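Enquirer: could you work out the structure for the sequence below:
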Amino acid sequence: MDWVEKLNESISYIEGNLAAEISYEKLARIANCSVYNYQRMFSYIADKSLSEYIRSRRLTMAAFDLLNGRDRIIDIALKYGYESQDAFSRAFKVFHGVSPSVVRNETVQLRSCPKLSFQITIKGENHMNYQIEQWPAFRVMGIAHKIGTKAAFEVIPKLWEDAWKDGTMQRLMENFPAEEELLHYRPAGFLGIAEGGRWGDAEEMRYIIGITNHVEAEECKYIPPLEGFEEFAYPAATWAVFEANGELPEATQKIYKQFYTEWLPNSGYELADLPVIECYMQENRQEVWIAVTKG
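Expert: Now for the predicted structure:
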């Protein structure tokens, strides 16, 4: 099953469970990626978050139920996961612009969020600078944070903000390798590493802020972790390394959108079960490392 088929299968799972619990872990397993990466991928392809899409689909179907059925409003609310009629009515009014009771009694205009369907498109408008690297095993020293996968988008920017305030970044900066040795320590710069668990099996993920302190190569000297920092090991793997230079966060967002919508579906590669790594260097230079395997 190719990448686009996996995505469409995950959408079918959502569609079949709009009136039941939708497991983000199940979605990630269908797409063969972590929960965090599935949410990231979805938002860049669909131009809306996964939670927003699910909410919009449920409210779309709730409107059809109001128009075409005789179920009580409270029963429709419970069907689509709302704990009370008031909570459902508020969400319904935000989305449709009218309350559920009005739909039953008047002719009104309603919004609709159609079911998504993914397909390969080749635009050819923007080029991507990347290279496929067979990179040896490497180690990172840093600080890990356990966070809920569903809250990752909101939590991660705050982790970086706190790391600058509490001196973490300064300590890492002072322990960068010598300038003439920097080329040997890749992934380079400050690293943001998102470990989302094996194929969606974990409700929590680990996010690491750190630097590379060793690569298994003769020319690379081992830098022992600083006091208070952990060390994390990653195996030799094939990495698609994308240049993402420019102002943040737009530069990395653009790369992710192109990667998921254009590069991956046409590349013949699949996502590997390894973290996604963002590398932040000087002068608005960034790289995104995504582990891949041949499909």
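Enquirer: from here on, just use CA atoms for contacts and neighbour counts.
Expert: Fine.
Enquirer: looking at the protein, which residue ends up farthest from its center?
Expert: Asn105 (41.8 Å; C-alpha atoms, centre = their mean).
Enquirer: so what's that residue up against?
Expert: Contacts for Asn105 (C-alpha atoms under 8 Å, 6 or more residues apart in numbering) come out as none.
Enquirer: cool, and Phe176?
Expert: Counting by C-alpha under 8 Å, 6+ apart, Phe176 makes contact with Leu182, Ile211.
Enquirer: so it, which of the three states?
Expert: coil (DSSP: H, G, I helix; E, B strand; the rest coil).
Enquirer: what about the spatially most central residue of the chain, which helix or strand?
Expert: With distances taken as C-alpha atoms, centre = their mean, Arg40 lies nearest the centre of the chain, 2.3 Å away. Per DSSP states H and E, Arg40 falls inside helix 35-46.
Enquirer: one more: His214?
Expert: strand 204-215.
Enquirer: what are the buried residues along that strand?
Expert: By neighbour count with 16 or more other C-alpha atoms under 10 Å, strand 204-215 contains the buried residues Glu204, Met205, Arg206, Tyr207, Ile208, Ile209, Gly210, Ile211, Thr212, Asn213, His214, Val215.
Enquirer: any figure for the gap between the third one and Gly268?
Expert: What it means is Arg206. From Arg206 across to Gly268, the span is 29 Å (C-alpha to C-alpha, to the nearest Å).
Enquirer: what of Glu181?
Expert: 34 Å.
Enquirer: before we move on, what about Ala87?
Expert: Per C-alpha to C-alpha, Ala87 is found 45 Å from Gly268.
Enquirer: next, the structure of the following sequence, for comparison with the previous one:
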Amino acid sequence: MISALNRLVDLVEEHLTEELDLGELATSLGTTEYHLRRMFSSLAGMPLSEYVRRRRMTVAAAAVVRGEDDLLGIAVRHGYGSAEAFGRAFRAVHGAGPGDVRRDGGPLRTQPQLRFHLTVEGSIPMDTRVVARPAFRLVGHAARVPLIHQGVNPHIQQIVTAIPPEEHARLKALSNTEPPGLLQVSDDLDPDRAEGSELTYLYGVAVAEGTPAPGDLDAIDVPAGRWAVFRTAGPYPQALQSAWAATATEWFPSNPWRLRPGPEIVAVLERADDFSTATCELWLPIEPDSLAVVEAHRQGAENDHQ
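Expert: Predicted structure coming up:
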């Protein structure tokens, strides 16, 4: 995965003023666009689209300062159809318009070219299992909410606190398959996982395929497949969010699996009365990663010849 991300960075540089066919690139690297985008945003701390925009404006700023062409010519050369569109993108990155920067020489905010390196210390083992599940359904109360990476999501908190105690009991009674108990589901996520992007949040339970949902509840049908299940315990939601981040920085780069499209599910197994601490299971949909298998075989062959 690390080599694929570095190849992606190289291709961004080679085609900085063009639209990059990420799907074709992912296929050539033996992975998927979905997984490539997720791993990039998790490890880089920004969506791929934002990185491309910052790099493009970093290179464009050098042309603006050097005065090598008029602003419209620089805009067109960097993939913008008008000086106005270029100016908006330029100002969003640098905090000043290209005309101001040409006159004053700044301010400039440079985005260095990224390079990914993997360091896996293994000092904190991850409690993980891989399970194969038949198709099932998720039923409960759903709404569109913005994605928040750290801390309590107030939009989700508002949904959950508005549900009366008897409704929690009714939902629990509907549950008849894994994942167990009351679930917090994130579905239809933006591939880049950009902060503030919208997702479908569902608070509910898992039921067997074909189980009808009560008319007042929403339903998500989940196809059969494999899941990586990560168990966490500690302060809530900090321990869960840390584990979520560690799946990208530690688990996926070290294991022959990749994410596949599908809902990401949190099962709360135990919790304090005030929800300050909790034991949870994080369920992520996965599939074999052919790229990871090839890299493992290559590394094994190199070790055999040493």
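Enquirer: by contact count, what packs against the strand holding His214 of the first structure?
Expert: strand 138-148, strand 190-195 (3 or more C-alpha pairs under 8 Å, 6 or more residues apart in numbering; DSSP states H and E).
Enquirer: to Ser56 of the first structure, which of those lies closest?
Expert: strand 138-148 (22.5 Å; C-alpha to C-alpha).
Enquirer: could you check the angle the closest one makes with strand 190-195?
Expert: Inter-element angle recorded for strand 138-148 of the first structure and strand 190-195: 60 degrees (by axes from the mean of the first three to the mean of the last three C-alpha atoms, to 10 degrees).
Enquirer: quick one: contacts for Ile220 of the second structure?
Expert: So Ile220 of the second structure contacts Arg137, Leu138, Val139 (C-alpha under 8 Å, 6+ apart).
Enquirer: one more time with 6 Å
Expert: By C-alpha atoms under 6 Å, 6 or more residues apart in numbering, the contact set of Ile220 of the second structure is Arg137, Leu138.
Enquirer: cool, Ala91 of the first structure as well?
Expert: The contact partners of Ala91 of the first structure, by C-alpha under 6 Å, 6+ apart, come to none.
Enquirer: distance of it relative to Leu67 of the first structure?
Expert: Ala91 of the first structure sits 17 Å away from Leu67 of the first structure, going by C-alpha to C-alpha.
Enquirer: do Arg58 of the first structure as well
Expert: As judged by C-alpha to C-alpha, Arg58 of the first structure and Leu67 of the first structure stand 14 Å apart.
Enquirer: neighbour-wise, which of those two wins?
Expert: Arg58 (22 against 14; other C-alpha atoms under 10 Å).
Enquirer: can you tell me what that one aligns to in the second structure?
Expert: Under the alignment (TM-score structural alignment), Arg58 of the first structure pairs with Arg56 in the second structure.
Enquirer: ok, back up a step: buried residues in the helix or strand following the helix holding Arg40 of the first structure, which are they?
Expert: Next helix or strand after helix 35-46 of the first structure toward the C-terminus (DSSP H and E): helix 50-68. Within helix 50-68 of the first structure, the residues that count as buried by 16+ other C-alpha under 10 Å are 50, 53-63, 66.
Enquirer: next, the buried residues of the very next helix or strand once past helix 50-68 of the first structure.
Expert: Past helix 50-68 of the first structure, further along toward the C-terminus, the next helix or strand under DSSP H and E is helix 73-79. Neighbour-count burial for helix 73-79 of the first structure flags Ile73, Ile76, Ala77 (criterion: 16+ other C-alpha under 10 Å).
Enquirer: tell me which other helices or strands helix 73-79 of the first structure touches.
Expert: Counting contacts by 3 or more C-alpha pairs under 6 Å, 6 or more residues apart in numbering; DSSP states H and E, helix 73-79 of the first structure is packed against helix 85-96.
Enquirer: grab the nearest non-local neighbour of the aligned partner of Ala240 of the first structure in the second structure.
Expert: Ala240 of the first structure maps onto Ala228 in the second structure, with residues paired by TM-score structural alignment. Nearest residue to Ala228 of the second structure, sequence neighbours excluded (C-alpha to C-alpha, 6 or more residues apart in numbering): Val130, at 4.6 Å.
Enquirer: show me what that neighbour aligns to in the first structure.
Expert: Using TM-score structural alignment, Val130 of the second structure lines up with Ile132 in the first structure.
Enquirer: report the mean deviation for the helix or strand hosting that match after fitting onto the second structure.
Expert: Counting by DSSP H and E, the element that carries Ile132 of the first structure is strand 130-135. Once fitted to the second structure, strand 130-135 of the first structure is off its aligned match by 2.0 Å on average (mean C-alpha distance after the TM-score superposition for the first structure).
Enquirer: of all the residues in that strand, which ones are buried?
Expert: Trp135.
Enquirer: neighbouring contacts of it?
Expert: In contact with strand 130-135 of the first structure (C-alpha under 6 Å, 6+ apart) are residues Ala236, Ala237, Thr238, Trp239, Ala240, Val241, Phe242, Glu243.
Enquirer: adding neighbour count, write these out as CSV.
Expert: Converted to CSV, these look like this (neighbours: other C-alpha atoms under 10 Å):
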residue, neighbour count
Ala236, 13
Ala237, 16
Thr238, 18
Trp239, 22
Ala240, 19
Val241, 19
Phe242, 21
Glu243, 18
